[in-house]
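*Asks:* Mind looking at a prediction? Sequence and model below.
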Amino acid sequence: MTESNLNFSQKLDEMERIKADSNYLRGTIVEGLADRITGAISEEDTKLLKFHGSYMQDDRDLRDERRRQKLEPAYSFMIRVRAPGGASTPEQWIAMDDIANQYANQTIKLTTRQAFQFHGILKRNLKQTMFDINQSLLDTLAACGDVNRNVMCNPNPYQSDVHAEINQIASDISRHLSPKTQAYHEIWLDGEKVLDTSDQEPEPMYGKTYLPRKFKIGIAVPPSNDIDVFSQDIGLISIIEDGELVGFNLTVGGGMGMKHGNTATYPQVGRLIGYFPKSQVIDVCEKILTIQRDYGNREDRMNARFKYTVDRKGVAWITDELNRRLGWELESKRAFHFEDNGDRYGWTEGSGKHHFTLFIQNGRVKDTEEYKLKTALRAIAEVHTGDFRLSPNQNLVIANVETEKKPEIEALIKQYGLTDGEHYTGLRKNSMACVAFPTCGLAMAESERYLPSLITKIEALLDEAGLNEEEITIRMTGCPNGCARPALAEIAFIGKAPGKYNMYLGGGFAGDRLNKLYKENIDEAEILESLRPILLQYAQERTAGERFGNFVVRAGIVEAVTDGQLFHS
């Protein structure tokens, strides 16, 4: 359904009306920010605010007590700062650290899509925070909302010339597919532009109702699938010949979110439909996005993601429509191979520079009495002449370290006890968790605050089985929306209620196969009781090099899921 023939007398989702009536994402956000009577903004404006990179939240730990005191919820705002490919200069890192200290909750969350995230920002500070972010030459536009989100790619462009080229392509795609509305600059920058990033309205590509739902793009560089390319609406698999990037294999229709109890919703892996030369990457991404704009479901947001459009219309139809819009045909897919979807920890060297990948548990940068991570990273930023790169696994690369600067960086790493995960189990180094409680309004159970302690208890089982060094992916989310991409993990937990989780097993170690529900609505004791015999069996019966996810499928513990439409069967 194209915007030109949208019929608002039909039963479209209410969000379509909100977007259409918003004057290109303006709504009444300015008026809401000026209202000092409440810490909130209107419900419609909260939906529009997402396009600007912010969500309104409240502290759920305080919700009951504030209700008893007849106070409104402890409202605050989350801000997500997009950084294509996870790129950040030391100056930008310091700016993010300042924002965390001055306006947020003194922590920085590194997200699973290589973005910065701040929590606990009060409404009265929201505009100044946005302004300060833009002053650092980063922004929040399209970090959320029914638009193309932060474009992901391998976090270290200095490993090779190919990585650097791909990082630039990620930035180019992000820039090309960004909304063009002036509303962002008017609301947050008083019309001021730090860089000229906008054209004349109306939106030449999105139109006034933008996309039916969010849209995600990622670029993988085999043999690493660190960006989980099959989870993306558009997945680009780099094809490298004789050390040069020649083009991309193309996958379409991946996505992680679903809703408990609704089998019409499911996670899905992207389908591989062909290959194209690198010179066409912007055109291909734009044309696929416009297919979703025109044919995505605008009546039911539960089924509005591109994965459902692909499944409803069929892969062949999507391919034919893409070829028609391009005016040329995709070529046959090229050979590639993925080995894993994790990070390379510790020091690496490439292009004459040095790079240190730091393990950051669940992406939370903060100081504790025992571990001054946030202070340490600021100290490094103050002397570092290279870059910081946020990884898709919520870790951080201190990248592009000059040889003469390496001893100084190494000394700071040692001084603050920063870790590359060397002393952690393979399970912990391959773990991810979303934020969940107390700030996420969608959370049904704990995630980030709980997974580390659960892993400690699972590690006792690993030790019993002699599997402490075994690399196993484990992910947890507090709800089924899939922010930590749990449906691709070898072991996954998706929250159903406080202290209760669905447990899934059998994802591919390289992020190329969905997992399967093993047990439903279980607590910690049941989790440990269920995992122990499986881990012992894996230790005793696995073949050489066999990954845990592959083993549980081969052993018949769960069925292999290669198509999301079979996820609930």
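*Replies:* All right, it came through fine. Residues are numbered from 1 along each chain as shown.

*Asks:* make it CA atoms for all contacts and neighbour counts henceforth
*Replies:* Fine.

*Asks:* who's in contact with the helix or strand Glu526 falls within?
*Replies:* Element membership of Glu526 [criterion: DSSP states H and E] is helix 524-541. Judged by Cα atoms under 8 Å, 6 or more residues apart in numbering, the contacts made with helix 524-541 from elsewhere in the structure are 454, 457-458, 461-462, 464-467, 499-500, 503, 548, 551-552.

*Asks:* Please tell me which one of these counts the most neighbours.
*Replies:* For those, neighbours were counted by other Cα atoms under 10 Å; the highest total belongs to Phe548, with 25 neighbours.

*Asks:* now Thr348, what's its secondary structure?
*Replies:* Following DSSP: H, G, I helix; E, B strand; the rest coil, we place Thr348 in the strand state.

*Asks:* from what I can see it touches Phe356, true?
*Replies:* Yes - if you go by Cα atoms under 8 Å, Thr348 and Phe356 touch, sitting 6.4 Å apart.

*Asks:* Give me the distance from the helix holding Glu526 to the chain's centre.
*Replies:* The offset between the C-alpha centroid of helix 524-541 and the centroid of the whole chain comes to 29 Å, using Cα atoms, centre = their mean, to the nearest Å.

*Asks:* Next one for the comparison:
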Amino acid sequence: MSDKPLSANEGIKTRSNYLRGQIVDDLADLSTGAVTEDSNQLLKFHGTYMQDDRDLRPDRRKHKLDKAYSFMLRIRLAGGVASTQQWLETDRLADDYANGTIKLTTRQAFQLHGIIKTNLKRTIAEINHAAMDTIAACGDVNRNVMCNPNPHLSSVHEEVQRDAQAISDHLTPQTGAYHEIWLDGEKVESSEEEVEPIYGKTYLPRKFKITIAVPPSNDVDLYANDLSFIAIVEDGKLVGYNVAVGGGLGMTHGNEATYPRLADVIGYCSVDQVVDVAEKVVMVQRDFGDRTDRKHARLKYTIQDRGVDWFKAELHRYLGYDLDEVKPFEFTDNGDRFGWTTDERGVHHYTLFVQGGRVIDTPGYPMRTGLREIAKVHQGDIRLTANQNLIIASVTDERRPEIEALLEKFGMSRSHERSAMRLASIACVALPTCSLALAEAERYLPDVLTLLEEELEKFGLRHDAITIRMTGCPNGCGRPFISEIGFVGRGPDRYNLYLGGGHAGQRLNKLYRQDLPAAKIIETLSPILERYAKEREDGEKFGDFVIRAGYVIATEQGADFHANIKPEALETA
């Protein structure tokens, strides 16, 4: 037991009466568009973050006005699967209550931005009426369970999607607070204290993330998650899952005690055991995770501090049985398959590129309108990818001409003809709404890509899917630390540049330039891309090349992340 005091959030959870706190009173307070800090922390468990428009801060401060507060809502979708009706409802809510856009997240969820406090309850209620929810989309609990979304793997996709949903359902908090606050559920008066059978009164020390991956595609970036299940398929049948634990990417600039870490593959379980294993991994972290320092509270630190062997032994004790030996598997990439694909049943699927995951109508490209019209006639479903893109899934021969015509009409039929680097890009929201952002990401990465594409054309690299990701801060929401090229915001127009991540998400990258001005990004990357084009070996990926060429030293695990940095990387550009 640590002698250090518990973090402030532990007290907030303890006093909250299972996530109720004073949320109801704060929502009723019309004197401000904000909520108290305690309620702000608790609201995350209900799927919402309080934000303000940082572009407006200077002017509002000048006029002695409060910040322009609003709320972001995150809608859970296990495996990223939504019905067309759910898409249409989300699209309607974006206009009725939000800022007219839909954000597709890197965890296969919807985000709505710009919801004012007086509309928050109504929006959540209408989300639930559409058979979706926001509970546990944020907060110190298991969040949206990710799953390989591309149904071209149809022989097992239905099964792994079902397992993702089962894990999600089982790990959903049982508190009645969500229904009481947002859905006018009846309060149950009882002399017995409410019980959270898995989480307990104080839930987890920090957030918890779970994925299911189907080799050879690692599009969910399993190594970046607390817990992952790797589907093992034999003779076309799902036989079980390898279990990986201890991944996570968040860190803090200047704090070497924080670092990204790759998950360790520790064993194998049967399909029937997958929910039980998920529960027990969560329970081990509940009982042994660090509740004194939130920067040290993720499962990756529990395992790094105590060791993988300790964790396996403890997990086996909680399970009452041992995991089996790891079965062979191989990943080859972590990207999406764009355009039309057809599975072995003859069913068609169209993957649409969505820049930065932002579904919006722009001059000359009414994408959101087009998707709305497709959803009105599409008889399959819509699936969100972990790379912020979208799949119009399960299109029959009869319906394909109609869908193709709508894709053409609204300018979406050629989205996959962009450069391969652009198609392999991810950007977090960052400014103006994220309170943690130090620099731009979603609004800036498209401009960087446009300039880089000129270099790619010169060097003959237009069709090379080099993974590139940009985030406004080091918390890792866009998974920059496992991309082949990663930009992490340091301050206005300044980034740390990381190189050398594994193309299939299997290796961390390494710091190459610190505090790089945005204006120097192209001149810094251009000679490296040129050398790659001229000197790469047959089939060699960019991340592998920059290590072989000596630009960075490979990093295999989190504890090594800050070590052996090449001297020039320590210099301010």
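*Replies:* Nice, I can see it. Everything numeric here is computed off the predicted structure, so don't read it as measured data.

*Asks:* Grab the most central residue of the first structure for me.
*Replies:* Arg113 (2.8 Å; Cα atoms, centre = their mean).

*Asks:* which residue lines up with Arg400 of the second structure in the first structure?
*Replies:* The criterion is TM-score structural alignment: under it, Arg400 of the second structure has Lys406 as its aligned partner in the first structure.

*Asks:* which position in the first structure aligns with Glu457 of the second structure?
*Replies:* Match for Glu457 of the second structure (TM-score structural alignment): Asp463.

*Asks:* give me the number of residues near that match?
*Replies:* Here the count is done by other Cα under 10 Å, and Asp463 of the first structure has 12 residues near it.

*Asks:* Can you name the helix or strand that it falls in?
*Replies:* Assigned by DSSP H and E, Asp463 of the first structure belongs to helix 451-465.

*Asks:* Where in the second structure does stretch 339-349 of the first structure align, residue-wise?
*Replies:* Using TM-score structural alignment, the residues of the second structure aligned to stretch 339-349 of the first structure are 332-342.

*Asks:* same check, this time on stretch 478-493 of the first structure
*Replies:* Aligned using TM-score structural alignment, stretch 478-493 of the first structure spans residues 472-487 in the second structure.

*Asks:* and the end-to-end length of the matching stretch?
*Replies:* Its start and end residues considered, stretch 472-487 of the second structure measures 8 Å (Cα to Cα, to the nearest Å).

*Asks:* now stretch 455-473 of the second structure
*Replies:* The first and final residues of stretch 455-473 of the second structure sit 27 Å from each other (Cα to Cα).

*Asks:* Next: stretch 209-229 of the second structure.
*Replies:* Between the opening and closing residues of stretch 209-229 of the second structure lies a distance of 12 Å (Cα to Cα).

*Asks:* And that stretch, what's buried?
*Replies:* 209-215, 217-229 (16 or more other Cα atoms under 10 Å).

*Asks:* try stretch 545-563 of the second structure
*Replies:* Judged by neighbour count (16+ other Cα under 10 Å), stretch 545-563 of the second structure contains these buried residues: 545-547, 551-562.

*Asks:* now for the residues you listed, which pair is the farthest apart?
*Replies:* Greatest spatial distance among those (Cα to Cα): Phe545 and Ala559, at 23.1 Å.

*Asks:* all strands for the stretch 151-300 of the first structure, in order.
*Replies:* Using DSSP state E, counting those that start in this stretch, the strands of the stretch 151-300 of the first structure run over 152-153, 217-220, 234-241, 244-252, 271-277.

*Asks:* right, so of those strands, which gets closest to Tyr295 of the first structure?
*Replies:* The minimum distance between Tyr295 of the first structure and these falls on strand 244-252, with 14.4 Å, by Cα to Cα.

*Asks:* if we can go back for a sec, out of the buried residues of stretch 545-563 of the second structure, list just those in strands.
*Replies:* In strands, defined here by DSSP state E, there are no members of those.

*Asks:* between those residues, which is nearest His46 of the second structure?
*Replies:* Gly558 (30.9 Å).

*Asks:* re the thing from before, okay, how far is it across the match of stretch 339-349 of the first structure, tip to tip?
*Replies:* One end of stretch 332-342 of the second structure sits 20 Å from the other (Cα to Cα).

*Asks:* Could you list the buried residues of that stretch?
*Replies:* Neighbour-count burial for stretch 332-342 of the second structure, counted by 16+ other Cα under 10 Å, picks out 333-342.

*Asks:* For those, give me a markdown table that also has distance to Asp235 of the second structure.
*Replies:* As requested, those are arranged in a markdown table below (distance: Cα to Cα, whole Å):
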| residue | distance to Asp235 of the second structure |
| --- | --- |
| Asp333 | 22 |
| Asn334 | 23 |
| Gly335 | 25 |
| Asp336 | 24 |
| Arg337 | 23 |
| Phe338 | 27 |
| Gly339 | 28 |
| Trp340 | 26 |
| Thr341 | 22 |
| Thr342 | 20 |
